[in-house]
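[1] mind folding the following:
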Amino acid sequence: MGERAIDAATAAFVAHRDLLFTIAYEMLGSAADAEDVLQETWLRWVEVDVRRVDDPRAYLVRITTRQSLNRLRALKRRREAYVGQWLPEPLLTSPDVAEDVELAESVSMALLVVLETLSPTERAVFVLREVFGAPYEEIAEAVGKSPAAVRQIAHRARRHVDARRPRRAASLGEAREASESFWRAIETRDLQGLFDVLAPDVVWVGDGGGLRQAALHPIVGAGKVVRLIAGILDRADGVVTAHLALLNGGPALVVRVGGELDGVVALRVENGRITGIYYVRNPEKLTRVDRQTPLTLR
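    The predicted model follows:
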């Protein structure tokens, strides 16, 4: 490829990089794997004669989707052997992401957890159609299916996700208020305050990846979750502190014990109460909580 062609390829890739990363991340739930997919996308993109590409964005999305699908199929097998519960890698995001309701919901921990229950192809179709609004014909080319098959897959995936996603996404203000109340109750050891902010059927999911202690199975019910939190505080090897940060487009708690980063707590909030608590402690997943990751749907 000549120097001018490389310049054109580079310009197109850079222009759409944030979009490609967002697609890969929503398909994989891992920033590290999304970055690997982007590297693979670039290597294939520079082999293309860009002068013959009518729509560089669509072409790049197609490459990224195919590479993400390949990686997701391999990851599905690895995640079956994962120690304990697997949660997505949390990302520090900008206020702009939080204010974009559609984008914030699409990268929220709650939705990404639901997407983990889809097959790789269902996840790719759902992300491209429901999140990015891609035409069925374009999705068909990306996943190697007919447009008719993609329509059926999209319908099945949407029905599956709708049955499991939050019934009404909390506003940014509601989520922040619930997060602040949750931490205030923990900080003051106000157990009744915890019960007040937790839904009766709240679910706690912890991810230590075998590297840090975490519940191996989900904990269900406000009483059990409150006892779990009390036990964690009693066993902590230092003072437990936390601050609110915008992670995955919503308020979350960055927790430190004795001044050292311990984990990230993302909350699922519905009707003003917390219905899901996701505690990521695996240190390999905490590399993106101190620097913002740009995300976009466009």
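
[2] when you work out contacts or count neighbours from here on, use the C-alpha atoms and nothing else.
    OK.

[3] list the contacts of residue 185.
    Residues in contact with residue 185, defined by CA atoms under 8 Å, 6 or more residues apart in numbering, are 191, 192, 193, 194.

[4] compare those residues and tell me which has the most neighbours.
    Using other CA atoms under 10 Å as the neighbour test, the contacts of residue 185 are led by residue 194, with 22 neighbours.

[5] for the comparison step, fold the sequence that follows:
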Amino acid sequence: MDDEKILARRFEADRGHLKRVAYRMLGSATEAEDAVQEAWLRLSRSDTSAVGNLSGWLTTVVARVCLDMLRTRKSRREEPLEQPATEAFDDKDDPEHALEMADSLGVALLVVLETLPPPERVAFVLHDMFDLPFEEIAPIVGRSTDAARQLASRARRRVKGGSDNFEPSRERHREVVTAYLRASRSGDLAALLAVLDPEVVLRADASAVPVGMALVARGAEVVARRALAGFMAEAQLALVGGEPAIVVLRAGAPFRVLRFTVADERVTGIEVLADADRLAGLEVTALN
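    So this is what the prediction gives:
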């Protein structure tokens, strides 16, 4: 048997495990399969002769692929959350395992995991669900060992609290968005940083930024400085789809919309929309 066939056989032995890792991170069977396939492509192009633990190496590769997918995902997901784990993993040869997956990875857990920032989600899944040590998780999420441990701890508190406790109330969500708007309008960098999570991620569509500017910004200071250089003087509080948001109006119509994800009384995510077709599909109600 040649080396490629041996490698393929070893990969197939780990495929089920890799798919479970990817699914718990991504919440989508289609994306999980894509991540596993990407891991195979990377394996087939790599020299693994010096790799002592191929299963661990593959788990690390899949985790990095999933982290990249979470960070660049353009939509919340390709598949509905209601898809049960037994459908995502049609394990005809092992029905007991399929039932175990359904019990351990229900819709409620996926809902809570979906709210976590990508680094927290990856750290929590790898450590709490697959027992990967923080020394190995740290380079995957680009943090120190202690910081990776903190990411998992923060995620654990949110998961234990459940989706109901994790999601802020409408009133508190509005207070946080209002504080962001107030700080941005006044040019108060310190106040803006206080309302942003250190790991906040801003994602903008191509119509919302000048040509050549990155569509994704990460980190409180980077996001804050972009906010201070933007259109905030013309912005106002609004409800978008019933959720507190910020809108810039031109001729009475939305010209730019900022939607917010809030957790632990801080902004963890901002979506900036300016594409005319996307704005036309939003229900926007300006607030005083």
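
[6] got the residue ranges for the helices in the stretch 51-200 of the first structure?
    Listed in chain order, the helices of the stretch 51-200 of the first structure (DSSP state H, counting those that start in this stretch) span 56-80, 95-99, 101-106, 109-115, 120-126, 136-143, 147-162, 172-187, 191-197.

[7] mind putting the ones you listed in TSV, distance to residue 4 of the first structure included?
    Listed next are these as TSV, based on distance: least, CA to CA, whole Å:
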stretch	distance to residue 4 of the first structure
helix 56-80	16
helix 95-99	35
helix 101-106	35
helix 109-115	40
helix 120-126	33
helix 136-143	28
helix 147-162	36
helix 172-187	45
helix 191-197	59
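
[8] what's the most buried one of those?
    helix 120-126 (a mean of 25; mean count of other CA atoms under 10 Å).

[9] so that one matches what in the second structure?
    With the alignment judged by TM-score structural alignment, the segment of the second structure matched to helix 120-126 of the first structure spans residues 118-124.

[10] which residue ranges form the strands in the stretch 151-288 of the second structure?
    Assignment of strands within the stretch 151-288 of the second structure using DSSP state E, counting those that start in this stretch yields the ranges 196-204, 216-218, 235-240, 243-250, 253-263, 266-273, 284-286.

[11] could these go into TSV alongside mean neighbour count and distance to residue 87 of the second structure?
    As requested, these are arranged in TSV below (neighbours: other CA atoms under 10 Å; distance: least, CA to CA, whole Å):
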stretch	mean neighbour count	distance to residue 87 of the second structure
strand 196-204	21	31
strand 216-218	17	33
strand 235-240	20	34
strand 243-250	22	32
strand 253-263	21	29
strand 266-273	22	30
strand 284-286	18	37
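
[12] of all those strands, which lies closest to residue 149 of the second structure?
    Put simply, out of those the one that sits nearest residue 149 of the second structure is strand 196-204, at 15.0 Å, with distance taken as CA to CA.

[13] how far off strand 253-263 does that closest one point, in degrees?
    Relative orientation of strand 196-204 of the second structure with respect to strand 253-263: 140 degrees, computed using axes from the mean of the first three to the mean of the last three CA atoms, to 10 degrees.

[14] quick one: strand 196-204 of the second structure aligns where in the first structure?
    Using TM-score structural alignment, strand 196-204 of the second structure lines up with nothing in the first structure.

[15] since that was my last question, I'll sign off now.
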